[in-house]
Each structure stands twice: as C-alpha cells, then as structure tokens.
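Asker: sequence? don't have it. structure:
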C-alpha cells in the first residue's frame, strides 16, 4: 500500500526591473518559467530601442530562487539633429513622405532609420533604377544627436526589352504583356515585376510551371516566363427534378445549359451562351461576348443579348453594351447600357378586360455601373477569399399601349417614368480547421419605378438563388437572400456541403403587394469525375405559413466540363 503525494503547484517567477534613468516601461511581473522571463526582458530591450535608446542593454539578471531582478542600462536617447536630402531629387524626397523639418529633434530608432533607406530605394526601383545605392554621408555626432545627408547612386536606367514565353501557353504576346502590365519600352518597375506570379495565378487559362526570370544586359531587362496551357473553357448543365403540383405523383424537369469559351484565340476574349428552361414552355437564352485590352489599353468592350419567352404570355428582348476598366485578376469596373423590350404574345383573351392585366408591353433603357472584386485562393473551390459584385442603374421606362386592350384602361396611368435598380452578390470564404470551409453570402436586388408590372420584376428561386424552390418561380421587386454553407473539402475539386438560405422579398405591382420570408435548406455533394465536376443537391423550401414538406423537396444535379 502506498500514499500519493499532493501535486505541487507550478513554480512562478516574479520579475523586477531597475536601472538608472530608466523611463516608464510596461512589462509582465509574473511569469510561468525562466524561459518566459528571458523573453520578457528581450521584449523590454526591443521596446526601449524603438524609443531611441539604441545602446540599451541588460547589465545583469539575477535569479534568487523564484525572484528575478534585471538591471537595465539605457544609455543616451539618440535623436536626429538634422537630415538633409543631399543629391536625392526633391520630387523623390517629397513623394516618399520625407521632410527635412520632420527630422529635427526626432528620436532615432532602428525602424525609422531603416525606413528612410527602404522607402527611397523602393522609389528608385519602381522608376527604372533597380540597382540604385543609398548611403548616409557627412555624418556628425554631437553628444546624443546625429546629422547627415542622404546620397544616392542611381546607376544605369533600365527599360523593358521584351517578354519571352517558354511552354505551350496559347496566349498572344499583346494580351499577356497588357495583363501583367509589362510592355516593351516601359521603364523598369520592381513592384510590377514582383507581382507577375500573383497576376499569372489569377489567369484561368495558364499555369506558371517555373518561377519567372529577369535578365539584365546593356540597360535592358528581359522577362522570361514559363507557362503551360490550362483548361479554362467550360460546358456545363443542370437538370432539376421537381414534384409537379398539378399532377400528383408526377415529376417535371427544368434545365440549364451553358457554354463558355475563354481565350479561344489567345487574346483573353470570352464568349458565353446560356440556355435555360426554368419551367415548362418557358425558354431563356442569353449570349455575351467580351474583348479585353482594346488597343492595348486597360479598357475592354462587352455586348450581350438575352431573350426570355414566358409560355404564351410575353417575350423579353434585352440588348446590352458595356465598356470595362480592367482591374487585377477577374476584377473590373463596368459602365453599361441596356435596352429591354417586353411584348405580350397572346392577347385575344384580353379584348374585354376591364382592368389592366398584370403584364404589359414596355420599353426600359437603363444606364449604370457595375463593380466586381474577386480574390480567392482557388476559383473552382475556394477555401479563403471573397467575391463581390455590385450594380447600380437608372433610366427611363415607357409603357406601350397594347392595341388589343381598351385604351381607356391607360387613362390614369403614367406611361413614362424613371426607373432605378440596385443589385448585390457577395460571397465570403473562411477556412475552419484543415478541411472545413464556411461560405457565407448575400444576394439582394431592388427595383423602383411607377406602375410596375409582373414582367419587369426579378425572378428568383432555384439552385443559383434560393434553393428548395422551383426555378424562377418567385417574382419580386426587391429581395434579400442570406446564405450560410458549411463545406467539408474532400479534395481540390470535391466537397460535401450543408446549407441554409433565409430570404425576404416584396412584390409591389399594379396588381397588389405580396411579402414573404421564405427559407430553404439541404445538403449536397460535388466531386470530380473523368467527364467533369459533378454536383448533386437536395433542398427543401418553406414559404408563407406553409409547413415544411419533404415530399416537395427539389433535387438538382449538374456537371461542369473544362476544356
């Protein structure tokens, strides 16, 4: 039989700091072990050096059991008497935030001393002088003050001779040099050169197979890139299996097919065509073409056509054009104009109408701005980063009188009015541990105009907006959809997910007002196969005061193929 001894409490050290002319300092007095005591003393010395006491040292450190006494010798606090720019150009001196008055009676610290050289050298490196040398001359110590002059040797001016590409990348030289912002004849810019690899990672159609090399000779710089072609164009399709509310026990289909060609001719151009059948007898066709770096400028142009036919009710034809200012990666600022014409198709049943129908002929012209910012670690399956897309527009709406209707129905209607709209789509990605990712986001839109008809509203519902609902089954003049999605990463292009969507929408039209807070939740899987990236989602929705019905769940599956 043995008796257990009580466990002794962990020893703690009590630190006391003293010194002649020691300024007020903050430090921890109680520390768990001797190693932390040494770290705390070193931290204190760094703090004092940063305050101008360049010669500070720990004269002695005495351990007496669990009490520690450190004696600090600070020495003099060093200051600048004066610092002049010497032969440094006045423009450079001012642009780097230097001022001779700033350095009079200012304490000298390792940080500000190094900062002078760092900022000045960076300026010269970014303006054609990557081999510039900088030093402090005519140094003079008087007691604890220092005076001196800056002196720069710029050496040879360097310009860009060319960019050489090694590998099978199918990119035109003009597009590539505009994209990385390194053009023949440009003055050498170190910050631009350093960003080349980051810029190349943002391109979907190439991989950098080896670090780039810069070769200097005779005042010229040659940038050598090693690039391999990467599959970026895509063809994808989504099929929705939805319970048919009108036929018990039956299933109805919805579809969404898209073809997107990226840089087929090596100039970064994009062509996209998208066909959808959100509900039976309804067709939605969209086409878009984009051409970047027009005439070797950061501007690009875009044109689009969208045709939407809602069974036999109406058809929308939307023409759009835009000028883009290209930012980093897939980010841009866009100035656009759209012209949307909506026309009724079947009007025979409206001949004897005594009130205006919920849909009507109209023309709407909108001018606006669109800003997109995108920064993620991997575009196909991000684990960190963000995507933000903001649109704002204003224009004029003209309601057209339909000859089939009784013209008196339009008497009290304002046919011409202003129209305003705003849209926001944002996604944030946060890593949670090694394999988990939290994706939160918001999708919102707002439309304001006089006498709004059903056929000018937003259409939401389905896999890309509000999961758990039929595709584009909800009409809204404004909506706000919040998203929370938790992913378990299986591999680079595969993950499991559970998700929840909470929405609010309003439909305020000439036919009346509808308000609701629908929600949707479910789970899904996305995984990579030889044919492409396959996705399967199961979602349940709830709206108004109806109970959740799992027999009305929606199943969406699709595949994306890159080529």
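Answerer: Right, received. Where do you want to start? All values reported here derive from a predicted model rather than from experimental measurement. Residues are numbered from 1 along each chain as shown.

Asker: contacts and neighbour counts: CA atoms only from here.
Answerer: Noted.

Asker: okay, how far is it across stretch 457-477, tip to tip?
Answerer: Terminal residues of stretch 457-477 lie 5 Å apart, using CA to CA, to the nearest Å.

Asker: quick one: secondary structure of residue 203?
Answerer: Under DSSP: H, G, I helix; E, B strand; the rest coil, residue 203 falls in the coil class.

Asker: also residue 328?
Answerer: Secondary structure, three-state DSSP: residue 328 is coil.

Asker: count of neighbours near the residue lying closest to it once chain neighbours are set aside?
Answerer: Among residues not flanking residue 328 along the chain, residue 199 sits closest, at 7.3 Å (CA to CA, 6 or more residues apart in numbering). For residue 199, the neighbour count with other CA atoms under 10 Å is 15.

Asker: SS state for residue 199?
Answerer: helix.

Asker: how near is it to residue 334?
Answerer: From residue 199 across to residue 334, the span is 20 Å (CA to CA).

Asker: contact partners for the residue nearest to residue 328?
Answerer: Residue 199 is in contact with 179, 180, 328, 329, counting by CA atoms under 8 Å, 6 or more residues apart in numbering.

Asker: okay, pairing it with this:
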C-alpha cells in the first residue's frame, strides 16, 4: 500500500492539471495567440490594450472546446498615431508645426510638457481631445493648461546650517528669481558638487506653496583638513643619490567660515628648503571680499635666503572666480660671501591676480578646470650697489580634464612665467621651477630662469572610483640670460593613484633631460605620496 500511495498521488496531480481550464486570446488581424491561466488574466490582457491606445478593442467571437476557451478580438486603430493640431504658442515653444502627423502621441505630450516645465510651468497639464477619424487616421486636438509660472524664491539649508551667511546670499544672488526648471536645478547641484567645504547629502528638493518656491539643500560638513606628504628619490647635481620630499598640511573650515590655514615645507636634493605659510579668509565681515596672507621662505643650503610677504585682498566675482589685488615685499640676503652670482636686494610692489576653478565630477581629480593669472609691478633695490630698478613679473597657468570616453580621460596643463627688467638678474631672484608639481623628471626647483613655459599631456585611465593609472609627456623651454642658456627640455613617465583607508596614495616614475642629451637611467625620479583628509 505504501508503494501505491505516491503513484496514486502523481496520477491525481496529472489528472487535475489536465482538467484545468485554459484561455487563448487570438488577434484576428495577425492570428497571434496569447495563453493565460484564467478569465481574470484574460480581462486584464484586453484592458491593457486600451491602456496602450487601442481604445476600440472589440471581442468578435468566443469559442469553447473542452477545457480551452478561445477569445477572438480585434485591436482596432492605434490612437497613439494621429493627426495633431496644437495651439500656436505651444507650437512655437516646442518648435513644431500647428498641424502634423505623429506616431507616438504619448511621447509628444511628454515633450510639450517638458518644454513648458523648462519655462517654469512646473504644474502644466497637456490635454488631448479626440475629434474624429479622417482617412482612417484619428484626429486629435492638444491643449495646454499652463498653471502659474514658478521662479526660485529662496534657499533653505538643512543639516549643516553653520555655513557662512555670504555663502547662502551668493547662491541667492546667482539663482534667486530664475525660472524653476531642470536646467537651473542641475546648475545648483553642480555648483555644490565637490565643493571644498560642504557635501550634498541628497539632491535639492523643493517646497511649493501658493506664493513661493523654496529649494531645500541638505548639506553636510566635509572633512576638508588634509595632510599631503611626498617622498622623492633621485640624484643631485653631483649624481649623488639623495632623498627629498615635502609636507603640506591644510586646516580648513575649523570655525565654519570656509577659512584655510596652509603650512608647506619642502626639501630638494640640492639642499634647498622652502617653508610656506598661507592663511585665507574668504568672506570678511559677511561680504564677498576675502583676504589671503602668504609668507614664503626659501633657503639654499648656506648660500642665500629669501623671504617673501604677499598680503592680498580679493573679490568673489562668482562662486568659481576671484579677482585680487596684492602687495609684494621681498628680501634676499647672501650668506656665503664667496657666492658671487647672487646679490642682496629688497623688493616692493603691487600686483593683480585672477583665479577660476571648476570642480571635477570625478572625486579622484582635484579640478575639472583651473586657471590662474598674475601680474606684478615691482621696485627692486640692490643694497650694496645702491641701485633701484623696476621689474615686472607675470605668470599664467591653466589645467583641464577632458573626458574622452568610458574610463578614459586626458589632462592638459600649461604654465608660463616671465621676470622682465632692463637690468641683469641675480641668481637668487630668478624664477624657480621643476619637480613633482611642475616639470617632472627634474629635481624640485632645480631650474632657474627669467622666462619659462611648458605643457603637459597626461592620459588617465580610471579604475572605478578608487584608482587611476596615468602616462604623461612634457615639453618646455626656458631662458636664463645671465648664463646665456635657452635649452629645450622634455620629461615623460607613468604612475598610479588609488584610495587607501588612510587616503589617496600616489606613485610616480619620471625621467627628463635636455633635447640632444641621451636618456640616463640615473636621472630617473621616483615620488611616492599620500593625501589624507581628516
């Protein structure tokens, strides 16, 4: 009996299944069959046709043979295809004719509604009215109920509410009174994307009332303090293997005023050391005026030392642009009396500068675009010679990240600087460049010039949001009148950057030389760095 029980159960299931009813829906026009499990599913299928613009679907016949019920139907005309008539104003806004044929009425209505929404009519309604059939084509009239036009009236900060008052006023200055549309919402989102001090927890949201439109920004204070350390390996001028490196510490927004205090120290292989202290306060007295104070000390072993003091005041032209006026006070003293290439001097001057920054959508890149220009008028006094001359100092740099396709990016960067005067420059007042952040493949600040320019092309391959690899090449020229040098130089290399729990790690291998000289393996420079935020 125990053996017969499962056989009986299997027979019962097969028999029950055979007794179940089936419903077949057959399209008369193309004889296409659709099988459903019950009558409720058959009704839902027929209803779905009317919801997809087959409004005149008709059941022509129903046949029942055993457990199979066959339903024959005709979909009729698809009313999503129609001859359209729309008002002249809607036609002008949508760049359409007032009468035309469309194969997708639903899509057309969405397109017209989108056009009105982009004009601030957030609650517009696009209506369609069936007026008959002509030449077997449905005739439809479209009308638009615009509603009230909406404009951005105010911003409401939620979450991190201790942002500077001027920060909110600048947002209102840029967007208040503008049409409430997707384009301006995207612009608001982009203006806060990768902001140095705040994060958007979620996209901007909107509260509509009868008389106002308020945009809510859900902000969070960003961990913006940073520690940036770089260790370099390479040979000095005597081909002796040496270590060099830099430390860069930023204390930012500790008092919720978007302020920055930056401390930088660097040692190059030729025993030169740089100490730089900079303080920046962007909104003085809740205004759009900011101040930047910079003290820079450079000492070349026991040969000479130079001190610069650069007080600056600037105006925020927009959230991305600054225009500044600065003073320049500089003093240099020769320590080694046997060093005849340098001179004791003091400088006083005034200058202007401009800066534009655009944040990057890629968190691993510092900027999408950065442009900086400087111009200084300087009076220089050579102490021992009791001579005073005027000089001009110019600098221009630009950087841009281009998205090629997929994970491929191209970083282009260029920089040029000029120190201009009728007199011959001393070695300790020349421009210095070269190294990790300028012309790679050369030691830090090892190139001296009164004029230089160079360009960098760097291919970057992004690996997710955690790492990218890069290959770069550089070309440059510089002029040193005192030594009668005008070399053409190059550098090349590769590296990788990836995110660790402690921060962003960078590793770079580079080599460079003057055109015409052979590449030397001993001139290879290796840099390893870590950028950590806290």
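Answerer: Looks like it arrived, so ask away. Computed from a predicted structure; not experimentally measured.

Asker: can you pull the TM-score for these?
Answerer: With the length set by TM-score structural alignment, normalised by the length of structure 2, the two chains reach a TM-score of 0.68; 409 aligned residues with a CA RMSD of 3.7 Å.

Asker: shared with structure 2, which of the contacts of residue 199 of structure 1?
Answerer: Retained in structure 2 (both residues aligned by TM-score structural alignment, their matches' CA atoms under 8 Å) from the contacts of residue 199 of structure 1: residue 329.

Asker: which of the contacts of residue 199 of structure 1 are buried?
Answerer: For these, a burial check counting by 16 or more other CA atoms under 10 Å picks out 179, 180, 329.

Asker: in structure 2, which residue is closest to the centre?
Answerer: Centroid-nearest residue in structure 2: residue 360, 2.0 Å away (criterion: CA atoms, centre = their mean).

Asker: which residue in structure 1 aligns with residue 71 of structure 2?
Answerer: Matched to structure 1 by TM-score structural alignment, residue 71 of structure 2 sits unpaired.

Asker: what's the helix or strand hosting residue 71 of structure 2 packed up against?
Answerer: In this structure, residue 71 of structure 2 sits in strand 68-74 according to DSSP states H and E. Applying 3 or more CA pairs under 8 Å, 6 or more residues apart in numbering; DSSP states H and E, one finds that strand 68-74 of structure 2 contacts strand 22-27, strand 58-65.

Asker: hey, which of those is tucked in deepest?
Answerer: strand 22-27 (a mean of 19; mean count of other CA atoms under 10 Å).

Asker: residue range for that strand in structure 1?
Answerer: With TM-score structural alignment applied, strand 22-27 of structure 2 matches no range in structure 1.

Asker: helices or strands up against that strand?
Answerer: If contacts are counted by 3+ CA pairs under 8 Å, 6+ apart, strand 22-27 of structure 2 sits against strand 33-36, helix 39-51, strand 68-74.

Asker: let me know which of the ones you listed is tucked in deepest.
Answerer: Counting by mean count of other CA under 10 Å, the most buried of these turns out to be strand 68-74, with a mean of 18.

Asker: circling back to that earlier point, to residue 507 of structure 2, which of the helices and strands packed on strand 22-27 of structure 2 lies closest?
Answerer: Checking those against residue 507 of structure 2 by CA to CA gives helix 39-51 as the closest, at 59.7 Å.

Asker: got the angle between the closest one and strand 22-27?
Answerer: 20 degrees (axes from the mean of the first three to the mean of the last three CA atoms, to 10 degrees).

Asker: those strands in the stretch 251-400 of structure 1, which residues are they?
Answerer: Taking DSSP state E, counting those that start in this stretch, the strands of the stretch 251-400 of structure 1 run over residues 251-262, 270-277, 282-291, 299-310, 314-326, 332-344, 362-376, 385-399.

Asker: give the aligned range of the third one in structure 2.
Answerer: Aligned by TM-score structural alignment, strand 282-291 of structure 1 falls on residues 272-281 of structure 2.

Asker: of the contacts of residue 199 of structure 1, closest to residue 107 of structure 1?
Answerer: For the contacts of residue 199 of structure 1, the residue nearest residue 107 of structure 1 by CA to CA is residue 328; the value is 39.8 Å.

Asker: if I look at that closest one, how far off is residue 37 of structure 1?
Answerer: Distance from residue 328 of structure 1 to residue 37 of structure 1, by CA to CA: 47 Å.

Asker: count the residues that sit near residue 117 of structure 1.
Answerer: 15.

Asker: sorry, slip of the keys, the one I care about is residue 512 of structure 1.
Answerer: The number of residues near residue 512 of structure 1, taken as other CA under 10 Å, comes to 9.

Asker: SS state for the counterpart of residue 545 of structure 1 in structure 2?
Answerer: The pairwise alignment with structure 2 assigns residue 545 of structure 1 to residue 516, based on TM-score structural alignment. At residue 516 of structure 2 the chain is in coil, as set by three-state DSSP.
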